[in-house]
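[1] model the following, please.
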Amino acid sequence: MPAVSISLRVLAGAIISVLTISGCQTLDDAGRVIGRADLVNDLAARLDRSNELTYSADYQLPGGQNASISQTQDPLRAAYTYPGGKLTVTADATTACDTSTKKPTCTLTAPPAANAKPSVTIFTEVNKRGLVTPPVVIGLLTAAALDPDAAIRQYDTTVAGRHATCVEVNQLSDAPAVNFDACITSEGALGSFTGTLDGTELEMALSRYRDAVESSAFDLPAGAGLVDRRAAEGQPPA
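    As a prediction, the model looks like this:
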């Protein structure tokens, strides 16, 4: 998700710096901190690599529902499809579509500024509809690494036939999710997530991964009404 993703190498480096500068750590504390920093570094590096990939990932949600994440590099863009909606992020606009009504509605707002620190708030509605995005998971992992009271367990598994590294986090404070379980594949795709995020119970698992994206993945829903707010935000429509 290139246009909206966190600069993960910088983030991971900052986490390690924060966790290791304290002069009040015992040897046990230092060992625990280093383990968390290494874990975040590994998972952040995988997600960072995925930002350079063109791929599409399909997810199975509870109740037989589905969601997907698609990303290309040329042109740089990403699309998130979930029950009742779709979010696309391109160089021209961030477009949030509500497909839960008979006539879909899409609202266009300004895209994330180049090299600006992104905000995960654009994924709020996505989370509510059942799809968790990589930047949100990175935020939770960061919170876990910084929380000395959080219980973190790492394990390996296979998701959709692909190896994945997972973390089970419990007793997390001052974060949108207190307890969660997340898996990331070797390619860097989000393999699965289970947890309660901002009061919404979420469960998703990768069902299919491809190193290609159909162009239709970025199309707006057929017959959708458009609301363009970019001019009001100081950006002329493309």
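[2] please count neighbours and contacts with C-alpha atoms only from this point.
    Will do.
[3] give the contact list for Ala160.
    Residues in contact with Ala160, defined by C-alpha atoms under 8 Å, 6 or more residues apart in numbering, are Leu206, Ser207, Arg208, Tyr209.
[4] list buried residues within these.
    Leu206, Ser207, Arg208, Tyr209 (16 or more other C-alpha atoms under 10 Å).
[5] picking that back up, ok, so of the contacts of Ala160, who is nearest Gln154?
    Nearest to Gln154, judged by C-alpha to C-alpha, of the contacts of Ala160 is Leu206 at 18.7 Å.
[6] mind putting the buried ones among the contacts of Ala160 in CSV, distance to Leu76 and secondary structure included?
    Shown next, in CSV, are those (distance: C-alpha to C-alpha, whole Å; DSSP: H, G, I helix; E, B strand; the rest coil):
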residue, distance to Leu76, secondary structure
Leu206, 23, strand
Ser207, 24, strand
Arg208, 22, strand
Tyr209, 19, strand
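[7] sequence B follows; please return its structure for comparison with A:
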Amino acid sequence: MPAASLARRVVAAAAVALALLATGCQSLDDAGRAIGRSQLINDLAGRLDAALASTYAAEYQLAGGATASIVQTQQPAPRAAYIYPAGLLTVTGEATAECDTGGERPVCTLTPPPAQAGKPPVTTFTSAKDRGLVTPPMVIGLLTSAALDPTTTTEETDSTIAGRHATCVEVRPGSAEDGQAPFKTCVTSDGVLGSFTGTVDDTPVDLALVRYRDSVESSVFELPADALVVDRRDDTD
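    Reported below is the predicted structural model:
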């Protein structure tokens, strides 16, 4: 495990323990359980983060019968594509392209590529989430928030999803005041998002992995041939 990743997990676990003990009414056993919970959550977040540097194509079943896909590769350079109902998001070294494919003609808006190759900020995925696809970076954010909340409770289970072993965690925040909603997610042993059920920013999301391949087609990163392209990479506002 990379030293930086291990350090982040230790710091997160320690923060949870200190938050419990600072009240003066929690025992060391309580702190120990909190650290164990934090380690589980951070382990799943770490798997997802490490898999962002992998090459694979994953297809998901969404609520209502629609499908979505997450495709990423590292050769010849990091690239990712997120395909969801009436939409497409591609992330390459040249641009982040968000396409609305629900009209008569696709419209794709280009913005600058992310500062860290292949890893766009979570806000980039708003349209995908609104249409039923929650992405690994979004789940990483939810898990990280849960790990730092000492009131959160979790339940761990094992599952097999699309023929792949997965670790699942059900996360229940202790208070709804912080806006965090309960959710359940499963992550495969190799770090692929296996499933997610919950509410994200008031949007219900329910998806499950149905097909996985460790090879990808380069054409998936191309914009639709007939798309109207709006290039905003040079905008300064």
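[8] tell me where structure 1 has helices.
    8-20, 27-50, 124-128, 134-146 (DSSP state H).
[9] tell me the helices and strands packed up against the second one.
    What it means is helix 27-50 of structure 1. Contacts defined by 3 or more C-alpha pairs under 8 Å, 6 or more residues apart in numbering; DSSP states H and E place helix 27-50 of structure 1 against helix 8-20, helix 134-146, strand 180-185.
[10] now swap in the shortest one and tell me
    With contacts defined as 3+ C-alpha pairs under 8 Å, 6+ apart, the secondary structure elements packing on helix 124-128 of structure 1 are strand 85-89.
[11] show residues contacting the strand it packs on.
    3-4, 77-81, 94-100, 111, 126, 129, 218.
[12] picking that back up, so which of the helices of structure 1 is nearest Thr194 of structure 1?
    Per C-alpha to C-alpha, nearest to Thr194 of structure 1 of the helices of structure 1: helix 134-146, 10.8 Å.
[13] okay, now the residue nearest to Tyr55 of structure 1 when sequence neighbours are not counted: neighbour count?
    In space, and not counting its chain neighbours, Tyr55 of structure 1 is closest to Asp211: 4.5 Å by C-alpha to C-alpha, 6 or more residues apart in numbering. By other C-alpha atoms under 10 Å, 12 other residues sit near Asp211 of structure 1.
[14] quick check: Asp211 of structure 1 touching Glu52?
    No. Counting by C-alpha atoms under 8 Å, Asp211 of structure 1 stays clear of Glu52, with 11.7 Å between them.
[15] ok, back up a step: tell me the most buried of the helices and strands packed on helix 27-50 of structure 1?
    Across the helices and strands packed on helix 27-50 of structure 1, averaging neighbours per residue (mean count of other C-alpha atoms under 10 Å) puts strand 180-185 on top, at a mean of 24.
[16] gap between the aligned partner of Glu217 of structure 2 in structure 1 and Phe123 of structure 1?
    Aligned by TM-score structural alignment, Glu217 of structure 2 pairs with Glu214 of structure 1. Applying C-alpha to C-alpha, to the nearest Å, the value for Glu214 of structure 1 to Phe123 of structure 1 is 23 Å.
[17] so which of those two has more stuff around it?
    Phe123 (18 against 12).
[18] tell me the spacing between the equivalent of the more buried one over in structure 2 and Gly87 of structure 2.
    In structure 2, the residue paired with Phe123 of structure 1 is Phe125, using TM-score structural alignment. Counting by C-alpha to C-alpha, the gap between Phe125 of structure 2 and Gly87 of structure 2 amounts to 11 Å.
[19] do Ala128 of structure 2 as well
    Distance from Ala128 of structure 2 to Gly87 of structure 2, by C-alpha to C-alpha: 7 Å.
[20] cool, and Ile35 of structure 2?
    Where Gly87 of structure 2 is concerned, Ile35 of structure 2 sits at a distance of 40 Å (C-alpha to C-alpha).
[21] same question, Val192 of structure 2
    Applying C-alpha to C-alpha to Val192 of structure 2 and Gly87 of structure 2 gives a distance of 21 Å.
[22] higher neighbour count, those two?
    Set side by side, Val192 of structure 2 and Gly87 show more neighbours around Val192, with 26 against 19, by other C-alpha under 10 Å.
[23] so that one sits against Asp49, correct?
    No. Assessed by C-alpha under 8 Å, Val192 of structure 2 is found out of contact with Asp49, at 9.4 Å.
[24] tell me, what's touching the two both at once?
    Joint contacts of Val192 of structure 2 and Asp49 (C-alpha under 8 Å, 6+ apart) are Pro136.
[25] and Pro113 of structure 2, what pairs with it in structure 1?
    Using TM-score structural alignment, the equivalent of Pro113 of structure 2 in structure 1 is Pro111.
[26] surely that match meets Ala96?
    No. Here Pro111 of structure 1 lies out of contact with Ala96, judged by C-alpha under 8 Å, at a distance of 11.4 Å.
[27] quick one: which of those two has more around it?
    It is Ala96, of Pro111 of structure 1 and Ala96, that has more neighbours when counted by other C-alpha under 10 Å, with 25 against 18.
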